[in-house]
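**Q** sequence first, then the predicted structure:
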Amino acid sequence: AFAVLGIPSEIKTDNGPAYISKRVADFLALWGVSHKTGIPHSPTGQAIIERAHAS
């Protein structure tokens, strides 16, 4: 997605294990991306993504 859309200044994810690992944190820090986390498995906290996925 970075190649097509560019590097985002910030991303928001849930606190799922795939997003809170040190490897992800290091990658985002390398690219200068701020990482905000929400409540895991919360459709309210992830409303924009849930709407995009229609789930």
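**A** Sure thing, it's come through.
**Q** please make it C-alpha for all contacts and neighbour counts, starting now.
**A** OK.
**Q** off-centre distance for the biggest helix by length in the chain?
**A** Ordering each helix of the chain by length in residues (DSSP state H) puts helix 22-31 first. Taking Cα atoms, centre = their mean, to the nearest Å, one finds helix 22-31 lying 12 Å from the centre of the chain it belongs to.
**Q** isn't there a strand covering residue 12?
**A** Yes - counting by DSSP: H, G, I helix; E, B strand; the rest coil, one finds residue 12 located in a strand.
**Q** spatially nearest residue to it (excluding sequence neighbours)?
**A** Excluding its sequence neighbours, the residue lying closest to residue 12 (Cα to Cα, 6 or more residues apart in numbering) is residue 36, at 4.7 Å.
**Q** structure two is appended below for comparative analysis:
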Amino acid sequence: VHKHLLGAFATLSIPSQLKTDNGPAYTSAATKAFLDSWGNVHITSIPHSPTGQSLIERSHQS
């Protein structure tokens, strides 16, 4: 996750906020420390609620 976030930061700039789902890759202590080191505010969506990420869920639809 950190490798991909670094790539996104390098390409798109460092965001002040990052909104993710509650997946273990995003809620780990290592990811929290990584985002804190970059000054990001990490916002998670409501657990078990795909409407919290409706635009992303729609784009992932097959």
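**A** Perfect, I can see it now. Since we're looking at a predicted model, the values are computed, not measured.
**Q** now what about the TM-score between them?
**A** Here the superposed chains carry a TM-score of 0.83, computed using TM-score structural alignment, normalised by the length of the first structure; 54 aligned residues with a Cα RMSD of 1.4 Å.
**Q** tell me the secondary structure at the residue nearest to residue 12 of the first structure.
**A** Under three-state DSSP, residue 36 of the first structure comes out as strand.
**Q** just want the most central residue of the first structure.
**A** In the first structure, the residue lying closest to the centroid (Cα atoms, centre = their mean) is residue 13, at 3.4 Å.
**Q** who are the contact partners of that residue?
**A** Each residue near residue 13 of the first structure by Cα atoms under 8 Å, 6 or more residues apart in numbering is listed here: 19, 35-38, 46.
**Q** quick one: distance of stretch 13-20 of the second structure to the chain centre.
**A** 7 Å.
**Q** got it, and stretch 43-54 of the first structure?
**A** 12 Å.
**Q** just the buried positions in it, please.
**A** 45-46 (16 or more other Cα atoms under 10 Å).
**Q** start and end of it, how far apart?
**A** Using Cα to Cα, to the nearest Å, the span of stretch 43-54 of the first structure from its first residue to its last is 11 Å.
**Q** so where's the longest helix in the second structure?
**A** When the second structure is parsed with DSSP H, its longest helix is helix 2-12.
**Q** can you give me the angle that one makes with helix 29-37?
**A** For helix 2-12 of the second structure against helix 29-37, the angle by axes from the mean of the first three to the mean of the last three Cα atoms, to 10 degrees is 20 degrees.
**Q** just how off-centre is helix 2-12 of the second structure within its chain?
**A** With Cα atoms, centre = their mean, you get 11 Å for helix 2-12 of the second structure.
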